[in-house]
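Asks: Got a predicted structure here, sequence first:
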Amino acid sequence: MLKTLQALFFPDDRGKETAVETRVDAAVAILLMEVARADFDVADDELEVIRRTLVDDFAMARDEADELVRHAAAEVDDSTGFFPFVRVLNEQLGSDQKRQVVETLWRVAYADAGKHHLEESVIRQIADLLYVPHSDFIRARLRAEESVPPD
């Protein structure tokens, strides 16, 4: 409802907001932030994985990535679920790209010294909504786990 009111009073901002909500990079950032927040503790290492993903995978400048991370955090605060963001990915990504998203979700979960069961639950829900087969879900977890540097 707030977005509808903003669109009525600030029509110039409406197109910009809609564009962000339908962008793959924004949807990925929001889902990554969902995983980072799942255990109620967002670690700097998790935020760094999210930023690095945006810079490396979406050819984004560091300051743009920082802005999108802030947007993702605010969106997660206001979000009522994953579906709007998953829908963007289902509409715009192929199977291989969706598997890569799931692996990146796992990388966020492992960034802060190991996955939490709540993070795993969120990743499982997102993977199911992305129609990623369970075997690919497991392989993505193993690849992410293997990429964690030893302490």
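Replies: Yep, it's here.
Asks: Please count neighbours and contacts with C-alpha atoms only from this point.
Replies: Will do.
Asks: got the end-to-end distance for stretch 36-46?
Replies: Stretch 36-46 has an end-to-end distance of 6 Å (criterion: CA to CA, to the nearest Å).
Asks: Run through who's touching stretch 124-138.
Replies: Identification of contacts with stretch 124-138 by CA atoms under 8 Å, 6 or more residues apart in numbering yields 82-83, 86, 89-90, 95, 98-99, 102-103.
Asks: Now for those, which sits with the most neighbours around it?
Replies: Going through the contacts of stretch 124-138 with other CA atoms under 10 Å as the criterion, the one with the most neighbours is Val102, at 27 neighbours.
Asks: Which element, helix or strand, includes that residue?
Replies: Using DSSP states H and E, Val102 sits in helix 95-110.
Asks: ok, residues contacting that helix?
Replies: Helix 95-110 is touched from outside by 28, 31-32, 35-36, 46-47, 49-50, 53, 89-90, 115-116, 119-120, 123, 126-127, 130, 132, 136-137, 140-141, 143-145, 148, with contacts defined as CA under 8 Å, 6+ apart.
Asks: Next up, a structure to set beside the first:
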Amino acid sequence: MPSALKQLASKLFSTPAEQDKEQAGLDDVQLAAAVLMVEVARADFSEDAVERRAVEAELRSAFGLDEGQVARLMQAASRRADEAVSLHRFVATINDSLSYADKLDVLTQLWRVAYADGELDKHEEHLMRRFSDMLHIPHRDWIQRKLSVAPE
């Protein structure tokens, strides 16, 4: 099948989220991490500017992205989080792609987002515990990472 025809078929039969990913040139791991961060920011039922800036800062720092790339990633992650029935596929992407040390780094980034507004909501902590379990991170490492970013 000619290349142009393949591209047309791909666009016709792909979901809007898949099209966003292709257009923005997003990496699966970046998108998965961003979706989890967006979910943590939303867990306390108030998505404020402080938490949004924290997510953006973590994405810039972790992946070396510029402002435009971060904006596209945030838009795609927010859309994916809105559409997601389950977060398991995002966690599976991280589990399949990252080493244990890298997964600990993701957990630390998630904790920074959870504490961005200066307090830890019970819903944020519950979600962090679920993510830690799904990432196969033992409780001692979960606590260690939590304490490393918690305000004094």
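Replies: Cool, the structure landed. Source: prediction; values computed, not measured.
Asks: circling back to that earlier point, which of the contacts of helix 95-110 of the first structure fall in helices?
Replies: The helices in this structure, assigned by DSSP state H, contain 28, 31-32, 35-36, 46-47, 49-50, 53, 89-90, 119-120, 123, 126-127, 136-137, 140-141, 143-145 from the contacts of helix 95-110 of the first structure.
Asks: Identify the residue of the second structure aligned to Asp45 of the first structure.
Replies: Asp45 of the first structure maps onto Val50 in the second structure, with residues paired by TM-score structural alignment.
Asks: ok, Asp117 of the second structure - contacts?
Replies: Shown here is Asp117 of the second structure, whose contacts under the criterion CA under 8 Å, 6+ apart are 50-51.
Asks: Quick one: the residues in the first structure that the helix or strand harbouring Arg80 of the second structure pairs up with.
Replies: Secondary structure assignment for Arg80 of the second structure, by DSSP H and E: helix 67-83. Aligned by TM-score structural alignment, helix 67-83 of the second structure corresponds to residues 62-78 of the first structure.
Asks: Next, the mean deviation of the matching stretch compared to the second structure.
Replies: Superposing on the second structure and averaging over aligned pairs (mean CA distance after the TM-score superposition for the first structure), stretch 62-78 of the first structure comes out at 1.0 Å.
Asks: Contacts for that stretch, please.
Replies: If you take CA under 8 Å, 6+ apart as the criterion, stretch 62-78 of the first structure is touched by 26, 29-30, 33-34, 47, 50-51, 54-55.
Asks: tell me, how many neighbours does Val24 of the first structure end up with?
Replies: When neighbours are defined as other CA under 10 Å, Val24 of the first structure has 20 of them.
Asks: Aligned counterpart of it in the second structure, please.
Replies: Under the alignment (TM-score structural alignment), Val24 of the first structure maps onto Val29 of the second structure.
Asks: The helix or strand harbouring that match versus helix 100-114: what angle between them?
Replies: Secondary structure assigned from DSSP H and E places Val29 of the second structure in helix 28-42. Angle, helix 28-42 of the second structure to helix 100-114, by axes from the mean of the first three to the mean of the last three CA atoms, to 10 degrees: 30 degrees.
Asks: now what about helix 28-42 of the second structure, what contacts it?
Replies: By CA under 8 Å, 6+ apart, the residues outside helix 28-42 of the second structure that reach it are 47, 51-52, 55, 59, 63, 73-74, 76-78, 80-81, 87, 90-91, 93-94, 97, 106, 109-110, 113-114, 124, 127-128.
Asks: Ok, stretch 87-94 of the second structure next?
Replies: Contacts made with stretch 87-94 of the second structure from outside it, assessed by CA under 8 Å, 6+ apart, are listed as 28-29, 32-33, 35-36, 103, 131, 134-135.
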